[in-house]
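**Student:** Quick one: sequence plus predicted model below, questions after.
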Amino acid sequence: MERIETDILIAGGGIAGLTAAAAFASAGLRAACVDPVPPVTERDAAGSDLRSTAFLMPSVRLLERAGLWEALAAEAAPLRVMRIADAGGPEPVIRETADFEAGEVGEPVFGYNLPNWLLRREMVARLEDLEGAELRAGLRLTDVTPRTREIIARLSDGRQVRAALLVAADGRDSFVRETLGIGARRWSYGQKALVFTVAHELPHEGVSTEIHRSGGPFTLVPLPDHGGRPHSAVVWMETGPRAAALAAMAEPEFTEALNRRACGVLGRLELASPRMLWPIIAQVAERLDGPRTALVAEAAHVIPPIGAQGLNMSLRDIASLIDLAVEARAADADIGTPELLARYHRARHGDILARIAGVDLLNRASMAGLPALRDARRAGLRLLFGLPPLRRAAMGLGLGAGGDRGAGRPRAAQ
């Protein structure tokens, strides 16, 4: 029986798992990523995932460390301003706006937005060229056996993998987490998100706009121009029945509802892609560490898509774990000890809980339907924006400012 030997075994080949594999290998550690989904090909890439991902600057710096940024930069749309707008009056009209500008926290931009299908394609290409990295696509883990000095995993094709450390990036229903008996608390908001792309009349000028009315936020995130027209990605959160009704509407009817909800901020919007529907939940694992195992990304936490926190929290997990592993390897120490993994848990779990609580509060406020609650939300936005120290602190927390601000800054997207 063939046995694969590696330093790091990564379960799950989504954006987080592929980034982890590239980053670990770029840091000099052998990394094998196992994913049940076949790689995205050039032919089917554009239809494979209609979502996009906003990478805040700490995450962009991790992409640079992983040798990924150079291939992505040309297609990245810069996010210069995060605009929060309240439209909670009787009519869908903006009545309060707060612009959070990256320059206030010492950055030229907050980050960059990229389509998910492009990310996966370029990440797979990077792993193919990177010594010490490999992607085993179309395979899943069927068994995990931790030992004192290693962890043994069996794959769906019968092969075994022996590694010093298993990184679980295998999603919200993580096989690794459940196999190791690590509990997770999950709750629902009764919401779904419609995800799609629009073309619009007015240029977005690098402004990401989050409009609050009721049911959940409606967010327009800049994308690169296409066909000579400005484009944005949309995440439209609504109550489950309303979201399902919107997804089922004929395109002309949906376009009218879309433009009414967008309050005219970018002029007339036109649907530029099919619509996808996603359930909105929150979830957090009881612990991020197990025997020879670290949980990252959605195996560790899931939050509503507000404030670009989801994947950026995941990449903070990975950056923290890589730093600990590189430190241990430099000291010729074991990278999978209980002590090292407990340090990882302590480094990340408190931050995760705080961010989940913050996003939970924002989401519940954005769902408000009663006029008095809408007015309270508007007053809170005005207070936050009107106090510069509070505003800058909120932006710094949103960026995840702290541990990696000294990392090299990537070139701006052209």
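**Tutor:** Nice, I can see it.

**Student:** Could you use CA atoms for every contact and neighbour count after this?
**Tutor:** OK.

**Student:** Can you name the residues in contact with the longest strand seen in the chain?
**Tutor:** Looking across the chain with DSSP state E, the single longest strand is strand 184-200. Here strand 184-200 makes contact (Cα atoms under 8 Å, 6 or more residues apart in numbering) with 50-51, 215-216, 229-240, 243-244, 247, 266-286.

**Student:** Just the buried residues of that strand, please?
**Tutor:** For strand 184-200, a neighbour-count test (16 or more other Cα atoms under 10 Å) marks 184, 189, 191-200 as buried.

**Student:** In addition, the following structure is provided for comparison:
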Amino acid sequence: MNRADVIILGGGLVGLTLALALDRHEISSIVVDPVDPATVQVAGFDGRASAIASASWKMLEAIGLGERLAGQGCPIRAIRAADGLTPRALVFDTSDEEGPLGIMFENRLLRRTLHAAVADAKHITLLAPARPVTTIRDETKVTVTLDDGTIITTPLLVAAEGRHSPTREAAGIEVARWRYDHAAIIATLGHEMPHGNIAHELFYPSGPFALLPMLDDADGHRSAIVWTVAGKDAEAMMGLPDRAFLAEAEKRMGGMLGALRAASPRSSYALGFHHAARITDTRLALVGDAAHGIHPIAGQGLNLGLRDVAALTEVLVDGLRLGLDTGDAQLLARYQSWRALDTFLVAAATDSLTRLYGIPGPTAREVRRFGMDVVERVAPLKRMFMAEARGESGALPKLLQGVEV
């Protein structure tokens, strides 16, 4: 009970997925999470929804989560990106044979499913609520003392604690970070007309407006929105009565889905960027938001963390087969080199898009629209962007291809 192949600090979506991926390959883990599992599963804890890219979905299927989640998410059959409400748009669509570009899930459903799977797992110990008080990493092992006095040891510590990872800070890992003068308003809206399984990304100088298809509920059609507004306007937008908020949302959408209704409470959070200079240290690996945090403009934040999970799992499985322990420096070097380029390119691309679409004026708008027209018409370029949307670009770990390691 007090020793495992891996200790994972953080029991969020990425941390628990990593534990389950390792469990599938008979690698033991202890997950230490400061939040009571009952708290994170209540309806009001997290009203957000996440787009699981098709490659990430293949991994969830490969580790046994697909059957638990089947039919509970809304497939994304097309993505339509436009500069404002212009009819000129860049459209990514897919055939039934190819499968959806991604699937929209409510975060609370993902959390509930992950916790249920962890409870059934043979090689996972979840300690929650629990906090690490001291962590000692040396050349031979990692020792973690918890707030109740429990001492646990492992060859490898994984930090999955989110953007403000104390483990990353204690390791002295430098982080490039800045804040955008933006806040994201999150809500689920009901609407009169069906969404047709199309995700819309409408770019405005004040920030993008994403409209993401959700499964219908008893009251009718639904979509999730991620509405980026100027930081100074966030408080006022959050304070609007529902009727006024829905009227503003309908203007942004150009009335494309008809009359709107509020289908969830609103939430808001400030937007920022951070990228760790390295994602490993002595017997330490970073995953998810502990390693990188990006603007939600392309909906890739969670998927980037799931790509970390797939790569780290493959590295550890291969290492154990060679007789190495999970914290071996060679394995961590492989994980670092595998993930460094991908995370940097995705982070740089989302940051560039954020800045490009924030430039006001008719000249900038025409340049953006011309660029989108080019991508729409040049097939190889469009295929490259579609592969990125699916999470299928670069050297894919086996789990993202839908097969176990």
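**Tutor:** It's in. Treat the numbers as computed from the prediction; the structure is a model and nothing was measured.

**Student:** still on that earlier bit, relative to structure 2, which residues correspond to the helix or strand that comes right after the longest strand of structure 1?
**Tutor:** Later in the chain than strand 184-200 of structure 1, the nearest helix or strand by DSSP states H and E is strand 207-212. Aligned by TM-score structural alignment, strand 207-212 of structure 1 corresponds to residues 198-203 of structure 2.

**Student:** average distance between that stretch and structure 1?
**Tutor:** By mean Cα distance after the TM-score superposition for structure 1, the fitted stretch 198-203 of structure 2 averages 0.8 Å away from its aligned residues in structure 1.

**Student:** repeat for stretch 330-342 of structure 2
**Tutor:** Looks like 0.7 Å for stretch 330-342 of structure 2 (mean Cα distance after the TM-score superposition for structure 1).

**Student:** What are the buried residues along that stretch?
**Tutor:** Buried-residue list, stretch 330-342 of structure 2, by 16+ other Cα under 10 Å: 331-332, 335-336, 338-340, 342.

**Student:** for stretch 55-62 of structure 2, same thing?
**Tutor:** Within stretch 55-62 of structure 2, the residues scored as buried using 16+ other Cα under 10 Å are 55-62.

**Student:** do you know how far residue 243 of structure 2 is from residue 249 of structure 2?
**Tutor:** Counting by Cα to Cα, to the nearest Å, the gap from residue 243 of structure 2 to residue 249 of structure 2 is 10 Å.

**Student:** wait, I meant residue 266 of structure 2
**Tutor:** The value you get for residue 266 of structure 2 to residue 249 of structure 2, if Cα to Cα is used, is 12 Å.

**Student:** With residue 8 of structure 2 instead?
**Tutor:** Distance of residue 8 of structure 2 to residue 249 of structure 2, computed by Cα to Cα: 40 Å.

**Student:** Can you tell me what residue 74 of structure 2 aligns to in structure 1?
**Tutor:** Aligning on TM-score structural alignment places residue 74 of structure 2 opposite residue 77 in structure 1.

**Student:** Just give me the neighbour total for its match.
**Tutor:** 25 (other Cα atoms under 10 Å).

**Student:** Please name the residues that touch residue 290 of structure 1.
**Tutor:** 180, 182, 338, 341.

**Student:** Structure 2: which residue goes with that one?
**Tutor:** Per TM-score structural alignment, residue 290 of structure 1 is aligned with residue 281.

**Student:** between residue 243 and residue 249 of structure 2, who's got more neighbours?
**Tutor:** Shown here are residue 243 of structure 2 and residue 249; by other Cα under 10 Å, residue 249 has more neighbours (17 against 12).

**Student:** Hmm, residue 224 and the match of residue 74 of structure 2 touching each other?
**Tutor:** Yes - the pair residue 77 of structure 1 / residue 224 is scored as a contact, 5.3 Å apart, by Cα atoms under 8 Å.

**Student:** Just give me the residue closest to the centre of structure 1.
**Tutor:** Among the residues of structure 1, the one closest to the centroid is residue 311, at 1.8 Å (Cα atoms, centre = their mean).

**Student:** Quick one: classify that residue as helix, strand or coil.
**Tutor:** When classified by DSSP: H, G, I helix; E, B strand; the rest coil, residue 311 of structure 1 comes out as helix.

**Student:** And residue 34 of structure 1, by the same measure?
**Tutor:** At residue 34 of structure 1 the chain is in strand, as set by three-state DSSP.

**Student:** what's the spacing between it and residue 83 of structure 1?
**Tutor:** Distance, residue 34 of structure 1 to residue 83 of structure 1, by Cα to Cα: 39 Å.

**Student:** Compare these two and say which is more crowded by neighbours.
**Tutor:** Neighbours per residue, other Cα under 10 Å: of residue 34 of structure 1 and residue 83, the larger number sits with residue 34, 25 against 17.

**Student:** aligned partner of that one in structure 2?
**Tutor:** Taking TM-score structural alignment for the superposition, residue 34 of structure 1 sits opposite residue 32 in structure 2.
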